[in-house]
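Peer 1: next come a sequence and a model predicted from it.
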Amino acid sequence: MSDAAALMDRMYRHQRHIYDLSRKYYLIGRDEAIARLDARPGDCVLEIGCGTGRNLIRAARAYPEARFCGLDVSREMLDTAEAAIRRAGLAGRIAVAQADATAFDPNPLFGRDAFDRVMISYALSMIPPWREALARALDVVAPGGALHVVDFGDCAGLPGPFKTTLRRWLAAFDVTPRDDLGEALAALADARGLSAATQDWRRGYATLAVARRAA
C-alpha cells in the first residue's frame, strides 16, 4: 500500500482543500448512484475510495437509519474526510480507514466481513489495478446486497472532439476511463454468482453499474 498511498498523498496534499468544489461539475452521476443505493434501516454501506467524504455525508443524510464506512489509500484525503464528517455531526454513523482498494480486509478496519451496499464513485479510473479493486468490492457484498459503481463512460453519444479533449485533460491527472467496465463487471460478477447490469448516463459521459448478490 505504501507506494499507492504516497502517490495519492502527493497528488491530493493541496488539491484536497478544493477537491469537492472543483469536481462538482464533471463528476456526473454521483448523486444518482447514492439515490440508487436504496439502503434500508440497519444496513451498513461501504464506499471504496471515499476521498473527502463527500459521498458518505450525502448518503448518511439520505439514509438516516443506515451506517456507513469508507476507505481510501490516501491519508491526506482521509484527514479532510474526518474533519468534514465531524463538522456534519455524523462521526457516530460514519467510520473511515486507510486501506488499499485491491487488498483490504474489512474486519480489522470496521469489524465486519461484508456490507449490504458497496459503492465505488469515480475511483476505478484512478486505480491502475482496477479489476482487482472491482473484484475485491464484489467479494465483500453481503447476501441480498449490491455493489454500485459510477465512473467515466465511453462518451459514445457525445461529439468526438469533446471526448478527445476530455480524455486528454483527464490523463493530465492520471485518470483513465475504463471503457470495458461493463464487460469486466459482468465477468467478475458472474464468476462470483452475482448478476450485473450497466447503464450509459448522459450520452455515455458516465457509466452507472450495479451487481447484486442473491439473498
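Peer 2: Here it is on my side, so go on.

Peer 1: hey, let's count contacts and neighbours off CA atoms from now on
Peer 2: Fine.

Peer 1: could you check which helix or strand contains residue 197?
Peer 2: For residue 197, the element it lies in under DSSP states H and E is strand 194-201.

Peer 1: now the angle from the next helix or strand after that strand to strand 194-201?
Peer 2: Scanning forward in sequence from strand 194-201, with DSSP H and E defining helices and strands, the next element found is strand 206-213. Here strand 206-213 runs at an angle of 160 degrees relative to strand 194-201 (axes from the mean of the first three to the mean of the last three C-alpha atoms, to 10 degrees).

Peer 1: got another one to weigh against that:
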Amino acid sequence: MSADRATTETAGLMDRMYRHQRHIYDASRKFYLLGRDQLIAELDPPPAGSILEIGCGTGRNLIKLARTYPDTQCYGLDVSAEMLATAGRSVARSGLSERIHLAQADATCFDAAALFGRDGFDRIVISYALSMIPPWRGVIAQALRTLTATGSLHIVDFGDQRGLPASFRVLLNRWLTLFHVTPRHDLPEAIAELSRIEGAESRTRRLLRGYAIHAVATRRAA
C-alpha cells in the first residue's frame, strides 16, 4: 500500500469515527485523558517560541497552550478534516486565530515548511495520539527531526497500567478498543532508541500508577 493511500484511509477512518463524537469530545475526554494539563504547565517554551501539536484534534490543547504562553506562536496538525473543522471554529471563537495555525497532514511525513513556513519548532506536543496511530514510531521520529536545535518533544499517552487493579485494566482496555486505541507499552524503549538516533536525550515517567506515561526528548546542545 502506498503512503498516500494509507494516509487517505487513515483520514477516512478518523473522519468517520469523529464526525459526531467531535461535538462532545472535550466534555467526555477530560475524565480519562489525564496528564495533558500537567504537560502543558511544564512545557516552558523559550520567549517568542513556537509550539506544534501533532494530532491536535478539536484544538483544546492548542487554545490552552496559546493562553498559557501568550508570546508564542502555536501550530496544530491532524489527519482528520472533521476534527480540524471543529478546531478551526474553536480557535476562531477563542480570538486566537492570529496565533494558532492549523493544517491537515500525515503525522509521519509532514513538511513543516510547506504547511507552516517553518523549518522547526521549539516545542512539539503529542497528547494521546500515538495510541491511535499504527505507525507511531514514525510519528516520534518525524517529530524529533522537526525540532529546532535546542527544541524538545513532549508526549503524554496511556501507560502500561502496571500499578492499577487487574479488573480496572480489563475494563479500561475494552473501552479503549472501542475507539481504536492501543496503549504503547514499549514507548519508553522506543523514544530512547529514536532519540539516540536523532541526537536527543529522553526521559520518561509513569503517572497515576501507570495509567499514563509522560515522555520528554530534548535536543542535545551542539
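Peer 2: On my side now, so go ahead. Just so we're clear, the structure is a prediction, and the values are computed from it rather than from any experiment.

Peer 1: who's in contact with the aligned residue in the first structure for residue 118 of the second structure?
Peer 2: Taking TM-score structural alignment as the criterion, the aligned counterpart of residue 118 of the second structure in the first structure is residue 112. Under the criterion of C-alpha atoms under 8 Å, 6 or more residues apart in numbering, the neighbours of residue 112 of the first structure are residue 106.

Peer 1: tell me what the lengthiest strand in the second structure is packed against?
Peer 2: Among the elements of the second structure assigned as strand by DSSP state E, the one spanning the most residues is strand 147-158. If you count contacts as 3 or more C-alpha pairs under 8 Å, 6 or more residues apart in numbering; DSSP states H and E, strand 147-158 of the second structure packs onto helix 36-41, strand 121-127, helix 136-145, strand 212-219.

Peer 1: please identify the most buried of these.
Peer 2: With neighbours taken as mean count of other C-alpha atoms under 10 Å, these reach their highest mean count in strand 121-127, at a mean of 25.

Peer 1: list of residues touching that strand?
Peer 2: When contacts are taken as C-alpha under 8 Å, 6+ apart, the neighbours of strand 121-127 of the second structure outside the stretch itself are 36, 43, 45-46, 49-56, 143, 146-148, 150-157.

Peer 1: are any of those residues buried, and which?
Peer 2: Neighbour counting with 16 or more other C-alpha atoms under 10 Å marks 36, 43, 45, 49-56, 143, 146-148, 151-157 as buried within those.

Peer 1: the second structure: helices as residue ranges?
Peer 2: With DSSP state H, the ranges of helices along the second structure come out as 3-21, 25-29, 36-41, 60-68, 81-94, 112-116, 136-145, 166-178, 187-197.

Peer 1: please identify the most buried of the ones you listed.
Peer 2: Among the helices of the second structure, judged by mean count of other C-alpha under 10 Å, the one packed with the most neighbours on average is helix 136-145 (a mean of 20).

Peer 1: what's that one packed up against?
Peer 2: Judged by 3+ C-alpha pairs under 8 Å, 6+ apart, helix 136-145 of the second structure is in contact with strand 147-158, helix 187-197.

Peer 1: nothing else from me, thank you.
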